[in-house]
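> sequence unavailable; structure follows:
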């Protein structure tokens, strides 16, 4: 029996990182939003690694913040260690990473949701999606309550028909033993949505009191803290940090694993789903990299008020006694006690090629999907998709054009375009190498790239927007000033250059040219720069990158313009690819399946060659001319 509970604007199915961002965006944009979660205690839960950010993932978090999302602010409130990664390399790959206090991260995000106007949270399992005339009309709970809605966002994470595996033990649960959503998959299949089976895993959690840290290398946080949120300054969030520790596996560890491979669900054929290539289990690493004598293992605290530590690099689904043996073979862990055993988890997700770039299903109007449901992995990838889905659900209800971030505008654009255009055969992980314009898409300039979009969507306050405009103006003015500020060949200038082992000047030079030298920094000339203004560090940082990488940036901007030209060549919705006779059969099949909106997107589809694109361009041009002749 069902009954009508109430009518709402937006239903969000799932309270993980995607669901939280989606629900917050929808509610903040003025829509009555209900977030349905299997457990109120699992909102924004971190069932795997206790950190936010990292290589390329830090870019996503800063972009989320620039658009008006919450993840960056929440990790700034709850981090226990912060580090900027890859600082020995260029600024394109600098990535912020912070260890989180897991319980505090969850409880703080839950409080934010509870205090948000228009947002309601309900501990209910959604078992059915109601669709009429290929349009979403409501969702049904396991107790028979019908919530009529104008849009819905599927953000089920790894809870959809999930099961956890440790050795021969199989538990039909979600992460951390929480309830699995067992009925929703059938509803999705009835709607014609294609599902697939993916797998991920997590390592054991161990008791810090049983670890000999003196045998390990401490890993400390940075002295200078860079916030994730552009609204925060270092002094707002600086606090005492907690160290992580580095140790290594050894030949004994590897032998224990090899001797028990037959008991691993992964190698015994019990696991059906495809696992993440870039985050393999320890047994997978030992098999795939048999030549390596050791693998890095990081011990990371799970929070300020717990002795639980996360064993980064030791994800495993081996039996419990084997996990004990392999952990105790590691230096510093000889007497370790396990508090939570590691496990693999299998779950249902969708083929993301069924989605538009707005993350709306092509076949069902008003129905969106975000996060690990779309075949991605990671909290950050999930949160980014959730934010975009939430924004676009509201725009859909308001009969407005969706917000689309393209590959030249953000890592979020790369992430979504990869998923909906190329699809994924394994859990998708964001990497800097996936972004072809990564020098333009740095984590430090995410606000300059995306704040305007967040403001137009209604997620950023007027005050924040005005501060952003002032920052952008200050950067532009300083770049102009440096181009017109000249230094001569005075002894003071030559002494500075000599001290920095830089070539001496033979004549005057603009500071903008001088500062392009890699060995020179902005502050080096403060004593001779008479018109120098007082500027914040973030503005100086932007100015220096613009100067030092001007040639490379200019080259990438030209590449972006070529990219944009292909993106602007739109493909009609009603195109019949069977009429394009010179297209190869594989290309026709792929184009029919994905229905790309532009030549640019079509060119990125696997199986569509440059020759196919040329044929398609000729066909579209002929079609355009024929239509023009008919009209005239």
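That came through fine. Model, not experiment: these values are computed from the prediction. Residues are numbered from 1 along each chain as shown.
> only C-alpha atoms for contact and neighbour calcs from this point on.
Noted.
> ok, now which ones touch the residue positioned nearest the centre of the chain?
By CA atoms, centre = their mean, the chain has its centre lying nearest to residue 381, at 2.6 Å. By CA atoms under 8 Å, 6 or more residues apart in numbering, residue 381 lies in contact with 57, 60, 371, 412, 415, 429-430.
> so where do the strands sit in the stretch 51-200 of the chain?
51-53, 79-85, 95-100, 119-123, 126-132, 135-141, 145-148, 151-154, 163-166, 169-171, 195-202 (DSSP state E, counting those that start in this stretch).
> comparison target below:
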């Protein structure tokens, strides 16, 4: 092995969504970074549906933008259409979703990587970790090089011992057509990491010219300018559509008749598949009473005629896939360009990670993305961003950035993984977040941008633009709280159109805005003087005022819960010394090694009685060793 002449602060293994965010974050924070990617053309690759966002996922993208990440920029730069989801529901679950051009998205990340100061990129296949005395020293590659690094971030996606299944055919592979990483998983096991198997599925891709879209319902982009990024103006996108279709009883009959040819039914695959994005054969088996399932035909690029079938992932044989596809309305003459398939791969049990995403037993080694058992580009990018930040902070000798469950969806994501683990592909959902009214799309900047500024990811230009935005919103709120709007015939006609009571006497603008269905735009129209806020700023102000009572109540709940989060557990605590703990609880506490009493309470199988015993034990420790273990 040849030792490369330069030692890096951080080595990132992988060039997907997690790897790119990790490399960019660490480099932008001043660390010297080497990114090793087994195939540079796959940088920022979207092997599944090229869409970004959706409920909870869109929140992650917006939070990444507030911290100083890149995914929001890549999504906005490549969007073919974008729209709000869940608009009939409350602001906590409303989120953006964009259909992106997969090539433009990947090109954005590749250019960002190759242009970034402090960041070297190289096409190499990592085969081995270099670890001495429990501390990572670097990596070794297929081409005979050893690279030294003070920290290493593993973000290899689905490539670890990847195996693709299409009907009765199976072969070692990364995402279809790519080489897998076969030696690195063995190295991770050699160094004591517990590895498990998991799987994900994808759908057939169709040729646009073989589809009849005239009978299908189109779904276009929003008519108003929208963007994920906090740092750019929204855009209106035209010319591209998704089309709604449905499976039929004929589709379901074809699936049932061929289940014996499914690798899943034959028991060939070890790993669990995605619960919240099941294959079409899973849906037919689990919901036999349903006559059809909603599907979407979605474009993947401006530069080709490939169409993705959303909600139609499958691993059945190609001839069966052809029959299934041609049973769908609008697809009777469809030609399949790429078959659907399942891919099974190794992942690291995330219970072995700290909240910083650092491996507990190997100092300086971080894991991010699908190697931690997650699914989705957004979940991967969020973990990559946090891992890159924490690797750079470790090099600086500073404490890691750990986001709480009440601060960010990112905090919920990481806490779920390292506290509860996962046996199936983990997907971020709004229902996983107990404080989701506090973690909205519209306030991601308030929650996280100060942290991005503190660690060095937000420069003066971005920070000053945020300060100006906050001054405008805060100033307008002060004006609404102190200004009364007199009744008028025109105002009352507008209120009547909204099924809102007429004004009989002057009313505070803020009180008027608290009424259901009354928007900020209506009030600003009747207020003289100051220029109205932008639509995005007005929406943020409207949510703050209209839902203020609910927000205050949730903040009080968080304050009560945070008392348990403030109780730190000693790193060397001996759970066997605590009398009365259930054997299962003792085992799980020792494996997870929670950081706080609150985190201990979220471990599956640990009971409230266990937490009470643990609290009593900590109090006894305090009496013997004053203040140790608590803030």
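Looks like it came in fine. Source: prediction; values computed, not measured.
> quick one: TM-score?
For this chain pair, the superposition-based TM-score is 0.97 by TM-score structural alignment, normalised by the length of the second structure; 628 aligned residues with a CA RMSD of 1.5 Å.
> re earlier: now render the strands of the stretch 51-200 of the first structure as a markdown table, adding distance to residue 34 of the first structure and mean neighbour count.
As requested, the strands of the stretch 51-200 of the first structure are exported to a markdown table (distance: least, CA to CA, whole Å; neighbours: other CA atoms under 10 Å):
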| stretch | distance to residue 34 of the first structure | mean neighbour count |
| --- | --- | --- |
| strand 51-53 | 26 | 26 |
| strand 79-85 | 28 | 23 |
| strand 95-100 | 27 | 26 |
| strand 119-123 | 5 | 17 |
| strand 126-132 | 12 | 19 |
| strand 135-141 | 11 | 21 |
| strand 145-148 | 9 | 21 |
| strand 151-154 | 10 | 27 |
| strand 163-166 | 27 | 24 |
| strand 169-171 | 30 | 13 |
| strand 195-202 | 25 | 23 |
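> among the contacts of residue 381 of the first structure, which ones are buried?
Applying 16 or more other CA atoms under 10 Å to the contacts of residue 381 of the first structure, the neighbour count classes 57, 60, 371, 412, 415, 429-430 as buried.
> surely residue 405 of the first structure is in contact with residue 413?
Yes. Here residue 405 of the first structure reaches residue 413: they are 4.7 Å apart, a contact under CA atoms under 8 Å.
> distance of the aligned residue in the second structure for residue 178 of the first structure relative to residue 420 of the second structure?
Structural alignment (TM-score structural alignment) places residue 178 of the first structure against residue 178 in the second structure. Using CA to CA, to the nearest Å, residue 178 of the second structure is found at 32 Å from residue 420 of the second structure.
> which of those two has more neighbours?
residue 420 (19 against 14; other CA atoms under 10 Å).
> just give the nearest non-adjacent residue to the more buried one, would you?
Nearest non-adjacent residue to residue 420 of the second structure, counting by CA to CA, 6 or more residues apart in numbering: residue 603, 5.5 Å away.
> can you confirm that neighbour is in a strand?
No. According to DSSP: H, G, I helix; E, B strand; the rest coil, residue 603 of the second structure belongs to no strand; its state is coil.
> give the contact list for the counterpart of it in the first structure.
Using TM-score structural alignment as the criterion, residue 603 of the second structure maps onto residue 605 of the first structure. Applying CA under 8 Å, 6+ apart to residue 605 of the first structure gives the contacts 421-422, 590-591.
> select only the buried ones of those in PyMOL?
The buried residues among these can be selected in PyMOL (16+ other CA under 10 Å) with this line:
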select buried, resi 421+422+590+591
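> of the contacts of residue 605 of the first structure, which is the nearest to residue 268 of the first structure?
Residue 268 of the first structure lies nearest to residue 422 out of these, by CA to CA, at 30.5 Å.
> map the closest one onto the second structure.
When the second structure is aligned by TM-score structural alignment, residue 422 of the first structure is paired with residue 420.
> go ahead and confirm its match touches residue 604.
Yes. Residue 420 of the second structure lies in contact with residue 604 (CA under 8 Å); the separation is 6.0 Å.
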